[in-house]
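Trainee: predicted coordinates and the sequence they were generated for:
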Amino acid sequence: MTQEPTQTEFDLELRLLLEAIYLRYQHDFRRYAMASLRRRVGQAMERLRIPSLAALQERVLRDPELFQQLLPFLTVQVSEMFRDPAFFRAMREDVVPHLRTYPSLRVWIAGCSTGEEVHAVAILLAEEGLLDRTLIYASDISPQALRAAEEGIYALERIAEFSASYVAAGGRGSLSDYYTAAYGAAVFDRALRRNVVFADHSLATDQVFAEVQLVTCRNVLIYFDHELQDRAVGLFRDALCHRGFLGLGSKETLRFSRHADAFTPFVPEVRIFRKR
């Protein structure tokens, strides 16, 4: 009988797998939080019916299609529309008045996953009369997630929760104004994505690509170790214009970041910060 690896042995093999993925595919997960990676790679092995990390590494290195199947497990594609409604209400009431002062706007949604937050931000900006003069960069490292975000199609069973969050976030109408229901799915209006650029971008390896007035990166940093969190926040600092805004997830903070001094709390209870 094959003996199960100890956690130390499993972690060693996991680090070797991540190093191999980086060298073969240039996707860098080496600074992701280990506890989360253990769980997600274990789920991937079960789903893909691969008995060991050594076998997974061997197959991934030789089979790019298998790597594409593994990628969603590594990137945590979990998102909701208007998640944490208080955040969007604060964006509408406290941040938008400042954004109005710019003749044109650039927004970066980092780690956009399957696009729920992209559509939420676009709806908010549309209702505030800002979408037509805004360019939104929506970035992620998962090609599958980016394709789903560009399609803007979500299961109809999720819409009731999205709608309740939209109302709680201060929505000015009905969420149904922005989608068409058909065949068990909600298809969101293409006009919401007219000014959106979807792009493959890694917070672990890539650099800043534009100056923006607003960055949102919510519930992404929690999956990074401290060093990678610092790198990501440094990118946001460099991308933001003077007095630009940064929105993080409800469990994320700048308190222990080496870039904390570059920001001041703006609406701290919902993790909105402003560049000094």
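Mentor: Cool, the structure landed. As the structure is a prediction and not an experimental result, all values here were calculated from the model.
Trainee: from now on I want contacts and neighbour counts done on CA atoms only, so please keep to that.
Mentor: OK.
Trainee: just the strands in the stretch 1-150 of the chain please.
Mentor: Taking DSSP state E, counting those that start in this stretch as the test, the strands found in the stretch 1-150 of the chain are 105-110, 134-140.
Trainee: got the angle for the longest one vs strand 105-110?
Mentor: The one in question is strand 134-140. If you take axes from the mean of the first three to the mean of the last three C-alpha atoms, to 10 degrees, strand 134-140 sits at 10 degrees to strand 105-110.
Trainee: take this one as well and set it beside the first:
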Amino acid sequence: MPVPAPDVELEQAELEQIELDLFVQALKRRHGHDFSQYAPASLTRRVRQLVHVHRCGSISGLTTRLLHEADFLPLVIQGLSVPVSEMFRDPQVFLALREHVLPVLASYPQITIWQAGCAHGQEVYSLAILLEEAGLYERSHIFATDFNPDALQRAREGIYPARDARLWSRNYLLAGGSQSLASYYSARYDFIKLDQRLRRHITFASHNLVTDKVFCEAHLVLCRNVLIYFSNPLQNRALALFRDSLVRGGLLCLGLRESLDFAPVAADFSAVDASLRLYRRSSQPMAGDA
């Protein structure tokens, strides 16, 4: 098969970029979802996958369906979001939360936690278990948010493939768990369902880090493995939202591949454990604080 000449390859790349730009514009103008600040490589990869899965032939074909088929938007959003996680993911982080963060939270009479980009809810339920085992859950409330309605619905249900249970049980023990993770779920056929008592202080809600404002006043904000899909300006916007959501002295937990380094808000935080991406907001008032 002949290899395309370099100028042909360049022309194809330029045409694809035009198609991608038009797709992003259509998504924003028609449906209000702004993906213009997402990391280009990740966005391009996911759009190509959407074209393939839905047999659109091209990004232009994908855009046409997005504009004219009312029921196509949820499929697009599901394909563009990255709802991948696991219970007690990076167990060393959850061990640090258990040993170093929960004792700080225990000093508050009521505890508010915001889990931004909660995906299918595995890490939210992991937090609930930590709080339950620390005796703090009854005075805690977790707000779990995502912009993907399908992911939120799956998170509310708390039903997951049984094949994941072994890994999650190992993660739980490495995160300092002293019981059996099986005590928190029931198994049936090829699925496990987390105990509904873990849901009693969780509110699942829609929130878009790209366009929405501060969601709540929180003592702890977690947003793990979301910012890696954002461009630098969008990362800075999200980090400013987290800072403005936190009480003075509140805590922030990011993914292990994310960091506050070089972000404009870095001066407003100190590291609790930089290697685990745990930070604490300054206890000093800043401009605009009440």
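Mentor: Perfect, thanks for sending it. Being a predicted model, the structure only gives us computed values, none of them experimental.
Trainee: fetch the TM-score of the aligned pair.
Mentor: Scored by TM-score structural alignment, normalised by the length of structure 1, the superposition of the two chains gives a TM-score of 0.97; 274 aligned residues with a C-alpha RMSD of 1.1 Å.
Trainee: now render the strands of the stretch 1-150 of structure 1 as JSON lines, adding distance to Ala260 of structure 1 and mean neighbour count.
Mentor: Shown next, in JSON lines, are the strands of the stretch 1-150 of structure 1 (distance: least, C-alpha to C-alpha, whole Å; neighbours: other C-alpha atoms under 10 Å):
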{"stretch": "strand 105-110", "distance to Ala260 of structure 1": "19", "mean neighbour count": "22"}
{"stretch": "strand 134-140", "distance to Ala260 of structure 1": "23", "mean neighbour count": "23"}
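Trainee: and these: which comes nearest Arg276 of structure 1?
Mentor: Taking C-alpha to C-alpha, strand 105-110 is the member of the strands of the stretch 1-150 of structure 1 nearest to Arg276 of structure 1, at 17.9 Å.
Trainee: matching residues in structure 2 for that closest one?
Mentor: Strand 105-110 of structure 1 corresponds to residues 111-116 of structure 2 when matched by TM-score structural alignment.
Trainee: and for stretch 174-186 of structure 1?
Mentor: Against structure 2, stretch 174-186 of structure 1 falls on residues 180-192 (TM-score structural alignment).
Trainee: alignment lookup: Leu22 of structure 2 to structure 1.
Mentor: Taking TM-score structural alignment, Leu22 of structure 2 has Leu16 as its aligned residue in structure 1.
Trainee: burial check on its match, number of neighbours?
Mentor: When neighbours are counted by other C-alpha atoms under 10 Å, Leu16 of structure 1 registers 16.
Trainee: distance of it relative to Gln57 of structure 1?
Mentor: 8 Å (C-alpha to C-alpha, to the nearest Å).
Trainee: again, but for Leu254 of structure 1
Mentor: 35 Å.
Trainee: buried residues, stretch 32-43 of structure 2. List them.
Mentor: By neighbour count on 16 or more other C-alpha atoms under 10 Å, the buried set for stretch 32-43 of structure 2 is 33-40, 43.
Trainee: hmm, I was thinking of stretch 178-198 of structure 1
Mentor: Residues of stretch 178-198 of structure 1 classed as buried: 178-179, 185-189, 192-193, 195-196, 198 (neighbour count, 16+ other C-alpha under 10 Å).
Trainee: do stretch 202-217 of structure 1 as well
Mentor: Neighbour counts over stretch 202-217 of structure 1 (16+ other C-alpha under 10 Å) mark 202-204, 207, 211-217 as buried.
Trainee: related to what we said a few turns ago, post-alignment, the match of strand 105-110 of structure 1 versus structure 1, mean distance?
Mentor: Superposed on structure 1, stretch 111-116 of structure 2 shows a mean distance of 0.3 Å to its aligned residues (mean C-alpha distance after the TM-score superposition for structure 1).
Trainee: so how far is stretch 118-132 of structure 1 from its chain's centroid?
Mentor: Stretch 118-132 of structure 1 sits 18 Å away from the centroid of its parent chain (C-alpha atoms, centre = their mean, to the nearest Å).
Trainee: over to stretch 241-256 of structure 2?
Mentor: With C-alpha atoms, centre = their mean, you get 14 Å for stretch 241-256 of structure 2.
Trainee: same check on stretch 223-239 of structure 1?
Mentor: Mean-position distance between stretch 223-239 of structure 1 and its chain equals 13 Å (C-alpha atoms, centre = their mean).
Trainee: structure 2: matching residues for that one?
Mentor: Using TM-score structural alignment, stretch 223-239 of structure 1 lines up with residues 229-245 of structure 2.
Trainee: repeat that for stretch 38-52 of structure 1.
Mentor: Residue span in structure 2 matched to stretch 38-52 of structure 1, by TM-score structural alignment: 44-58.
Trainee: ends of stretch 132-144 of structure 2, what's the gap?
Mentor: The first and last residues of stretch 132-144 of structure 2 sit 17 Å apart, counting by C-alpha to C-alpha.
Trainee: pretty sure Ser270 of structure 2 sits in a strand.
Mentor: Yes. Assessed with DSSP: H, G, I helix; E, B strand; the rest coil, Ser270 of structure 2 lies in a strand.
Trainee: which non-adjacent residue is nearest the residue most central in space within structure 1?
Mentor: What sits nearest the mean C-alpha location of structure 1, by C-alpha atoms, centre = their mean, is Gly111, with 2.4 Å. Of all residues not flanking Gly111 of structure 1 in the chain, Asp140 sits nearest, at 4.6 Å (C-alpha to C-alpha, 6 or more residues apart in numbering).
Trainee: right, and the one you found touches Ala110 too?
Mentor: Yes. The criterion here is C-alpha atoms under 8 Å, and Asp140 of structure 1 meets it with Ala110 at 6.5 Å.
Trainee: please pull up the equivalent of Ala263 of structure 2 in structure 1.
Mentor: Match for Ala263 of structure 2 (TM-score structural alignment): Ser257.
Trainee: hang on, its match is in a strand, isn't it?
Mentor: No. Checked against three-state DSSP, Ser257 of structure 1 lies outside a strand; its state is coil.
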